[in-house]
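1. Pasting the sequence and the predicted coordinates here, then a few questions.
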Amino acid sequence: MTDGVSSGLLGGLMACGLVLLLVFGTLIHGYYVLACGFALLGFAGMNSLAPNDPLAHWAAAALALWAIFRLQFARQLLRLRHFAPRLDRVAQGVGIALVLTLLYAAVETQLAWTLRAVQGLVVAATVVLVAGALFSLRGLRWPALLFCIGALILLAGISATRLPSWSETPWPPGRPNMAQAAAIAELVMLALAVGARLRHVLRSEKALEARTHALMGAMGTDALTGATSRAGFESRGDEWLRDGRPFSLMLVGLNGFSRVTERHGRAGSDAVLTAIAQRLRQQVRADDMVARLGDDEFALLLAGSPTRQKLAEMAIRIETAGATPVTYEGRLLAGGELNMGIACHPADGDTFASLMASAGEALQRCKRQRMGPAYAFAGEHSGGSARGA
């Protein structure tokens, strides 16, 4: 019963590690899966094989492999090379000793020396790793703490069990193997430590993304789409006003964009936004500007004094380009249903704020209307007749 529960726990931990390995494909999860697998083989061999069995030395070899992959996993988890490089070199030395023990176990059927070496080296590796975890606390608080808890449990179990005694007499059926129980408990703590490390990595990535967005915004660029940021857009508009240049301002809103996020997640909506920004850039000239003002709102600054007919034709081209489906992960996502509000300087405002307000009112009027064009001009009460100037 006890052996079955232990094997089931180790098998479950191994399956969880395998899922993480398939999802993330990182070396640390591979080490965890191998540590679980060889712990299962090693302790199962001790519980079922007699010391004089021809396969008994392979159980000892499996325990050596468990110790090797456990050590490699912990080095990766605690980032010893970064936080404690000298201790990392000591851990590598212990790993080399474990490899030599493994080679001995593979060719020598005498178990006592192998088991003493494995037990002693596991204790030595654990002491080194706990010391390294203390250095890692400043950068990996919870992973290091959880590792230390698991290591203390393992040390207690290893100390309470005399593994070399298995080389003298078979392990009595039903007798608790404290080393096995401690190894399983430690693997559970290591799984929790991996989860804590993943949360740490995700928080770090989010913080980096936020800093990147802030930096790109300060530089005048939207980090996702490559379009100009709101700050850059307003700066260019104020510059053109100071220079007395005529220009038009077009606000572009995406209708129903929240449905894209609900159906395809953040990555799908990001793909749509990036495609919309690219299509907007394709519709303007080199002197014009495309900016992203918010989650689902873009804006164009159009240099010169184009007629309303020309602006209306551009709005129609933008509407058509935006409606084209976006390719994402082999699927076609619905493009943006675009509405546009258009204001012209100096006719619709003599400050940038007033121009934005005029274009915003036109955009809202366009969104409210059920029929008619997908654009509206400031100061008009219908959906944008394209009268020429």
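-> Sure thing, it's come through.
2. hey, let's count contacts and neighbours off CA atoms from now on
-> OK.
3. Which parts of the stretch 1-150 of the chain are helices?
-> With DSSP state H, counting those that start in this stretch applied, the stretch 1-150 of the chain shows helices at 2-24, 27-48, 56-78, 80-83, 85-107, 111-136, 141-159, listed in chain order.
4. what inclination does the helix or strand just after the last one have with respect to helix 56-78?
-> Translated: helix 141-159. Per DSSP states H and E, the first helix or strand lying C-terminal to helix 141-159 is helix 178-218. Put simply, helix 178-218 runs at 30 degrees to helix 56-78, going by axes from the mean of the first three to the mean of the last three CA atoms, to 10 degrees.
5. try this one next to it:
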Amino acid sequence: MSHGLLAGLMVCGLVLLVASGARLHGWYLLACGFALAAFTALERLAPGDPLAHWAALALVLWAGCRLQFARQLLELRRFAPRLDKAALVLLAALALAALHAAVETRLPSILRVLQALVIASTVILAAGALAVRRRMNWTALLVCAGAVLLLPGISAAHISGWSERPLAPGQVNPAQAAVIAELALLALAAAARLRADRAMEMRAHALMNAPGIDALTGAASRTGFERRGEEWLRDGRQFSLMLIDLNGFAAVSERHGRAASNTVLAAIAQRLREQVRADDLVARLEGDAPGEDGEGSDHSSFAILLVGNPPRQKLAEMAIRIETAGARPVAHEGRLLAGGELSIGIACHPADGDTLAGLLESAGRALQHCKRQRMGPAYAFAGEISGEAARA
């Protein structure tokens, strides 16, 4: 039964490898193959057989392949770099253990070292799964479940006892059962990850093709912003415009790279949407399309169209909430980046302009006035700036 289950899991790994084209599934396929070879040898070879130590080598290779597969599946290098470094140390230790098993014929010592390394790697993977649970829920939960099953099975089993006599046909070994159960759950975790990735690709494709939507942040693009603003102007609606700039945003890209700056932009856009009503519009005015490398752009201007004519006190309170939300740190690849230090210029229709271009100009003057102030709030109203200040 165990041989049939492992062979079936190898087929699952092959299907995942072909369906995704991702090399990480090759590690899963190898893990299943080495586990099958190890259990077959341990059941059929006598303890004193000169080939018996190759069964231990196969187990060491199983441990290394499943650890490499799981760390790539969970993207520990990106989301939990410290745990990933610990996993790399264990991989190096397993490589040394493999060399030891290739030349050492005494099975008990090899299997005891293997047992300790498998327990340590399982703890690392469980911690990594908990660290990335919010990003890949089902995948992380299934990896955790596999660790919960494997850890007691490996810890409780007298693995070195396998070298004393071969396993009897039909004999249930807790470690062997735990290994197979974890491999089955890892296959489900890989399938869940593949499904989530496909769904994300479909959403990104839909955003790329949706008119008036910025693909990077999911906010309205400049085209969508202008369309909504002109529509409200034609309908004679009263509305307000908030023009928002991320101060010092270029330094994020310079220090941490384009991927980090994109993460900050997407986070700020989401926080802006959380502060407005369903009828309001959040737009990214720059970087309507991805750059040549497909990763977006370094522009950082946002705008909010607020339907109605709320009193200035309400607009000021909203600006303060937006500033507070934008200042929260942004998580990226297991570390926290400084949030956006926002400056906000506010213009109202029709008091500060009767065209969208006029409102943008008024809000832009208020924004620049706000950025020039060393003290005071992070927002400014176009109607409260004197003509001399506006000209300056």
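-> Great, that's in hand. Quantities reported herein were computed from a predicted structural model and do not represent experimental measurements.
6. tell me the centre residue of the second structure?
-> Centroid-nearest residue in the second structure, with CA atoms, centre = their mean: Arg135, separated by 5.0 Å.
7. Can you check which of the helices of the stretch 1-150 of the first structure gets nearest to Leu251 of the first structure?
-> For these, proximity to Leu251 of the first structure was assessed by CA to CA; helix 2-24 is nearest, at 40.6 Å.
8. Buried residues, that closest one. List them.
-> Across helix 2-24 of the first structure, burial judged by 16 or more other CA atoms under 10 Å covers Asp3, Ser6, Ser7, Leu9, Leu10, Gly11, Leu13, Met14, Gly17, Leu18, Leu20, Leu21.
9. packing partners for that helix?
-> helix 27-48, helix 178-218 (3 or more CA pairs under 8 Å, 6 or more residues apart in numbering; DSSP states H and E).
10. how about 6 Å then?
-> On a contact count with 3 or more CA pairs under 6 Å, 6 or more residues apart in numbering; DSSP states H and E, helix 2-24 of the first structure meets helix 27-48.
11. can you list contacts of the helix it packs on?
-> Counting by CA atoms under 6 Å, 6 or more residues apart in numbering, the neighbours of helix 27-48 of the first structure from elsewhere in the structure are Met14, Gly17, Leu18, Leu21, Ala59, Ala62, Leu63, Trp66, Phe69, Arg70, Phe73, Trp171.
12. again, but for stretch 139-149 of the second structure
-> Thr122, Ala126, Ala129, Arg133, Ala178, Glu182, Leu185, Ala189, Ala192, Arg193.
13. any chance of those residues in CSV, plus neighbour count and distance to Asn247 of the second structure?
-> Below are the contacts of stretch 139-149 of the second structure laid out as CSV (neighbours: other CA atoms under 10 Å; distance: CA to CA, whole Å):
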residue, neighbour count, distance to Asn247 of the second structure
Thr122, 24, 44
Ala126, 21, 39
Ala129, 30, 35
Arg133, 16, 32
Ala178, 20, 53
Glu182, 22, 48
Leu185, 20, 46
Ala189, 26, 41
Ala192, 18, 39
Arg193, 19, 36
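14. Between those residues, which sits nearest Ala283 of the second structure?
-> Using CA to CA, Arg133 is the member of those that lies nearest Ala283 of the second structure, at 30.0 Å.
15. any idea where the helices of the stretch 251-392 of the second structure begin and end?
-> Under DSSP H, counting those that start in this stretch, the stretch 251-392 of the second structure gives helices at 258-274, 312-327, 356-372, 387-391.
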